[in-house]
Structures are given as structure tokens and as C-alpha cells.
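*Asks:* here is my input; please provide its structure:
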Amino acid sequence: MSDREQQRIEFLKSSGLADAARAPLPGDASTRRYERLTTPRGATLMLMDQAPAAESPPCDPAWSADERRAHGWNAVARLSAGRIEAFAAVAAHFRDAGLSAPEIIAVDAPNGLAVIEDYGDDLFARVIETGEPEAPLYLAAVDALARLHLVATLPSEIDGPAGRWPLLTYDAVALQGGVDLFVEWMPKLHPDLDFGEAAVDEWRAAWAPIAAMGEAKAWTVTHRDYHAENLIWLPGRADHRRVGMIDFQDAVLAHPVWDLHSLLQDARRDVPPEIEDAALDHYFDVMMVDRAAYRRDYAALAALNEARILGVFARLIARDGKPRYRQFMPRVWGHLNANLKKPGLEVVASWFNRHVPDARRG
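*Replies:* Got it, this is the predicted structure:
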């Protein structure tokens, strides 16, 4: 028996769940793992397992840009490093806002273990595959975002059952660091793409105004990975609480369109254009914002995120030996190519036209 398994057993015993049956769930691209627990009475819960030493440290709010780069990717991108205390604090913040985030039943933050409420397996993506109409789900997801974005008080730290956690801004350093994954990793996947020093300098200059805009307009809490594989349909609940949220431990302050484009320009599934338009119009109506300005920002930050995602997928394939991520790349390229035609992205579009041939953009 491994030391980690012994820790799990001891944690479940101390949580009164020593007799629960354990069933591991399939993994994803993270270092986190889950097990479904079934008690002798038939109730189910989830065991979240995130070994604290598995990743580089999260960002200290006091670190400069250079210090963040020295401490590694999680600090640059302002990721939580999967810390259980981050998940617990964000869950508490979402629940306080009236949203559906899992209740924390038991937690051992130093060892990276928690038992949380089980929302079941009805991910948006799965229930849509079984025939559930898409539009009501996406409109409910937008209602949940609007509810989150209407929360007036945003402290620099949020409280949870495992302690306080900083609520950091998704700033220009993080945004630029993310989009730079494209020029770092795409040539490793496709050696015919040769981005020399001058091309990389042009790349960074082209994206800098968009990254600066993203930081300047970062005024709301953002889930950061808000899409149909991280939302669970809870039809027994009312209104926006029908949207069960998971995988939100990397929440930051960001531009409100970030979660909108994650939801509506999904890397893993096609969202019909009419649903994207209806969902955006619904959000604009609820929030009473400048539609034209938000549309411009939506296209710009969506393009940045799609370039980032392509870099992440290239890294997963080239470095980590996970070829299944190839299947998502044509869809992401489709979104990016469409956004590059929008106003305000002319400089970025010119860079792609000069450095990435059409044969490599799909």
C-alpha cells in the first residue's frame, strides 16, 4: 500500500467514512483525482485527492512579475496549484452568492484531501448527448454567471472551511504568459513552424494591448474554466441553482466575458451559433452593458484564450504524450480564425497570416 493510499484511508476514517465503498472516476489533464464514495446507507459523496507537492507553488500576491516567473507556471498564470483550500474558499463564495457549488463535508488541506457533495454525472455535455435541449441549459448557465457577476463585494481574500485564499486578478502577466504557450509549444508539435526571435517579439507586441485590456477590465469573480464538461445539470433546483459548478479552484478576478467565451466557444463541443448569440444577448439584457464594447472584448479575449488553448494542447501532445487532444484542435482553430476577422484584431491577424500557413490553421 502506498503512503498516499494510507493517507486516504486515515482521512476517510477520521471523517466517519471508513465503511464507504470507493469507485475511482476517470482522470483529466490535471494532477487531481476523484473517487465516488457510497455509504452503507446508499448516500454518495466525492473524495477529492490533490497531493499538495504535485505542482509548483501558487502565486503569492506580493510577488513581482519576475518573482512569479522564477517560481514557475502556477505563479505566472495565477493558478491555485490545485490547493484544496482554494476549492473550499471559492465554493463558499459561490454558495454565498446563491449558486450551486458543492458543500465541503470534510477537509484536510495540508494533505490535499476533501470530501464534497456529489452532484452526480449529468454534465451538460452528457445530458445534451442524450437529447436534452441545449438552449435552456446554456441560458441557465448565463443566468448563473450574471448572478455571480452581480455580487457587489469582492474582497482581496475569501474565506472557506480550509482557511482564507487570495482572490487575485487575471492580469496582463498571466494573460500574456498564457498566450505565449502558442509560440513556445506549437513548433514542438509542428517543427515546420519556425518562430524566430523577431516573430516572437512581434507576437508579444500584438497581444500586449489585449492583455492590458483584460487586466484593466477585470472586475468580477470568474470561474475560469466554465464549459459543458464542468457544469452539472440539477433540474430539481430552481433558476440559476440548476447549474452545478465544479473545477473552479482557479477562480480569479477577470473580465466578465472570460467565462462567456469559455462556455460559448467551447474547445470540446460545438455550440450552435444561434445559441451563442441568444446566450450573449440574454447576458447583455440582464447586465445592461454596452453590447458593442462587450462584443469587441469578447472576440479579443476569446482569441487570446484560443491561442493559449492551442498551446496547451500542443504541450499535452508533444511533451506529455496525450494525442487525444488533437481531436479538439480543429474546433479551437475554427473559433480563433473566426475571431481574427473581428474588429480590433487586425495586428494579431496579420501576424498569423505571415507566420502560420493555412495548412497549419485547422
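
*Asks:* hey, let's count contacts and neighbours off CA atoms from now on
*Replies:* Noted.

*Asks:* which residues in the stretch 51-200 of the chain form helices?
*Replies:* 65-71, 73-77, 84-96, 124-129, 134-149, 172-189, 197-216 (DSSP state H, counting those that start in this stretch).

*Asks:* packing partners for the fifth one?
*Replies:* What that stands for is helix 134-149. Helix 134-149 sits against strand 220-222, strand 243-245, helix 273-287, with contacts defined as 3 or more Cα pairs under 8 Å, 6 or more residues apart in numbering; DSSP states H and E.

*Asks:* same for the first one, what does it pack against?
*Replies:* With contacts defined as 3+ Cα pairs under 8 Å, 6+ apart, the secondary structure elements packing on strand 220-222 are helix 134-149, strand 252-254.

*Asks:* would you do the same for the sequence below? I want to compare the two.
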Amino acid sequence: MSELPEGLQEFLAEAGWGGAAVDPIPGDASFRRYFRVRRPDRSRAMLMHAPPPHEDPEPFLKVADWLNRHGMRAPEIFAADPAKGWVLLEDFGDDRMRDWLDAHPDREVPAYEGAIDTLVELHGRPAGPFADYDMPTYQREAGLFTEWYCPARGLDVDVAGYGEAWDAALAPMMPRQRNGVTVLRDYHAENIMLLGDPARRAPQGLIDFQDALVGHPAYDLVSLLQDARRDVSEELEAAMLARYCDRVEVDGDFAADYARLGAQRNAKIVGIFSRLHKRDGKPRYLDFIPRVWTAMERDLAHPALEPVAQWFAANVPDELRRSGGGKVA
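*Replies:* Sure thing, here's the model as predicted:
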């Protein structure tokens, strides 16, 4: 077992969980750590350690409270000490959508239907009290591509032109997200917990939502259906997108905005995965780049992305694009 963080046992004792067994859970791409906590009476909880200055649990607590108060299924918070980074929360069990589908690939369609229906429910609520997903945020995220991926590949690119291309591509979309929805921003199969009977479309548990903003409803659809960590066929993507559009009133620009946000998000992810390798020493994320790149190329083919597609044509070599981004050194 890896060493437990200082202050863990004291926090559990104050929360009424003193003497509980503590088992570390493999972490994600952040500085957060997770532990499963079990009492002798067999009750259990999850313990999150999100220590300052790298992490701040306050946004997680704020979004969890809002989601639960508006009929969604975020973990119940049992105890928290945000100043020290501790949060004790409800344990949603072991049926993470990604892992469950690895074991039950024949149940892919109903699992994704449940995920789509969860977004329909979320988007039917008034937007939460969160910051807007504004143009500077989109630009900052898209800029991770030129900041991290391009140097890692030794590419000397037109950074200013890249920003101008994104301005041109995203500007037509911005008025359509003024009356926005809550955007969880990392909604995909690794952050969805299947509750109740996983074989049915039971209510789905939400995790990893601390970066929520108010933005365009297509964003979390892209996150789910162009998953960086799991193959989602184009046929399933189209079917689930149609399911959403059948249940929510969308305008004639929705498909274009979906492509815009797909390209923006995928460019961001390529940059993030490159950063995780170069800065944080986590090379395993490089294996996901070809999948992300393939989805990004499909998005760039939409006419709404013409300015960005032209930038890619002028700045990223064809052989690199055809190889799914190539290998980052």
C-alpha cells in the first residue's frame, strides 16, 4: 500500500469514521487521490484528497450541492475540510461505465442511452450559478495544442493565426449559448457510475464535475460521444446524437456547433495529453492521442471549421495528420 497522506486518520476520526479500513484507489490525471473507506459494520465511503495549492475541493463541493439540489445524482457529501483538501463522500460502487462496458460490450447501447438521458435531464434544469464558458476560456483551452503538442513534435507554427482561426470558427456559436446549460466538461464513460441494476438505464451517478461552467449543450455530448479513452463508433455517435435531438429542442445550427466544440475539445485534449507526458511524466496518455486526433479530423471536415482546417493544412504536415498525430517524443 502506498503511504497515506498526513492528516487522513485525524480527518476520518473527526468525521465519525475513525478506525475504518482505508484502501487507495488508482488516481487520474490530476493531483487528487482517492481512497475507499470501510467500517467494521460494512458501511463504506469514498475519501478524496485534493490538497492545496494544486487542488481546491471547494468547486467540487459547490457543484455537487447544486446537482443534488436539482434532482441529479452527485455523491452525497458526508464531511469536508476544504482548507486541507479532504472530502468524505458517498461511494457509488464499482460499476464505472467504462469498466462495466469492457465486461459487457453487448450492453453498450442502453448504457449510452442512459448517459444521453442524464444529459437531457441536466439540460432541462436552469443553468447553475457557474461562470460562463466564454471565448477566452475556449481560446485558452484550444491553445494547449500549440503550447504543448506542437513543441513536442518540433513544429514551428503560426500561433497568432491559430487564435484568429478559432475566433472565426467559434464566434457564430457564441450567441447561441447565452441561455446556456450546466456543462460538466468531463462527461464520459470513465466519469459515469452505473447505479442500481447496470443492465438497465438506471439513474447514473456523476463524478469529476468540479470544473462545471455554463455553456453550449453540445459540449458534454461531444465529451461523451467522442471519448478520448474509449472507442465510440460513428454509428453509435450518430444514434445517440439523434436520441438527444429527439428529446431536446435544438436549432438548425446544432450539428455545426457540435463539430465546432468537438474540434475545440479534441485540440485541447491533444495538448493536455502532451503536457501530461512532457511536464508530468505520464506517458500513458500518449496512447489516446490517435483516437482523439481521428475524431478531431472528422470535426475539422465540417464547413463550420474551415478557418481552423485551413490553419491545420498550412501548419501541420499531412503525414503527421494521417498518422493520428504521430508519436510525441
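
*Asks:* so which of the helices and strands packed on helix 134-149 of structure 1 gets nearest Asp49 of structure 1?
*Replies:* Smallest distance to Asp49 of structure 1 across those (Cα to Cα): 17.8 Å, for strand 243-245.

*Asks:* which residues touch the closest one?
*Replies:* The contact list for strand 243-245 of structure 1, computed with Cα atoms under 8 Å, 6 or more residues apart in numbering, reads 99-102, 119, 140-141, 144, 230-234.

*Asks:* with stretch 209-217 of structure 2 instead?
*Replies:* With contact meaning Cα under 8 Å, 6+ apart, stretch 209-217 of structure 2 is reached by 57, 59-64, 123, 127-128, 130-134, 176-178, 180-187.

*Asks:* could you redo the last one with a cut-off of 6 Å?
*Replies:* Stretch 209-217 of structure 2 has contacts (Cα atoms under 6 Å, 6 or more residues apart in numbering) with 59-60, 130-133, 177, 180-184.

*Asks:* residue in structure 1 paired with His70 of structure 2?
*Replies:* Matched to structure 1 by TM-score structural alignment, His70 of structure 2 sits across from Ala97.

*Asks:* repeat that for Leu261 of structure 2.
*Replies:* Under the alignment (TM-score structural alignment), Leu261 of structure 2 pairs with Leu301 in structure 1.

*Asks:* what's the answer for Leu241 of structure 2, then?
*Replies:* Aligned counterpart of Leu241 of structure 2 in structure 1: Leu280 (TM-score structural alignment).

*Asks:* that match: neighbouring residues, count only.
*Replies:* Leu280 of structure 1 has 23 neighbours, counted by other Cα atoms under 10 Å.

*Asks:* do Glu141 of structure 2 as well
*Replies:* 19.

*Asks:* which non-adjacent residue is nearest it?
*Replies:* Using Cα to Cα, 6 or more residues apart in numbering and skipping residues adjacent in sequence, the residue nearest Glu141 of structure 2 is Lys268, 5.3 Å away.

*Asks:* report the central residue of structure 2.
*Replies:* Geometric centre of structure 2, nearest residue: Asp186, 1.3 Å, by Cα atoms, centre = their mean.

*Asks:* list the contacts of the aligned residue in structure 1 for that residue.
*Replies:* Aligned counterpart of Asp186 of structure 2 in structure 1: Asp225 (TM-score structural alignment). Contacts for Asp225 of structure 1 (Cα under 6 Å, 6+ apart) come out as none.

*Asks:* what helix or strand is Asp225 of structure 1 on?
*Replies:* Asp225 of structure 1 belongs to no helix or strand when assigned by DSSP states H and E.

*Asks:* one step back: just checking, the residue nearest to Glu141 of structure 2 touches Arg140?
*Replies:* No: with contact defined as Cα atoms under 6 Å, Lys268 of structure 2 does not count as touching Arg140 (8.8 Å).

*Asks:* between the two, which is the more surrounded one?
*Replies:* Applying other Cα under 10 Å to Lys268 of structure 2 and Arg140 shows that Lys268 carries more neighbours, namely 24 against 13.

*Asks:* tell me the secondary structure at the residue nearest to Glu141 of structure 2.
*Replies:* Here Lys268 of structure 2 is recorded as helix under DSSP: H, G, I helix; E, B strand; the rest coil.
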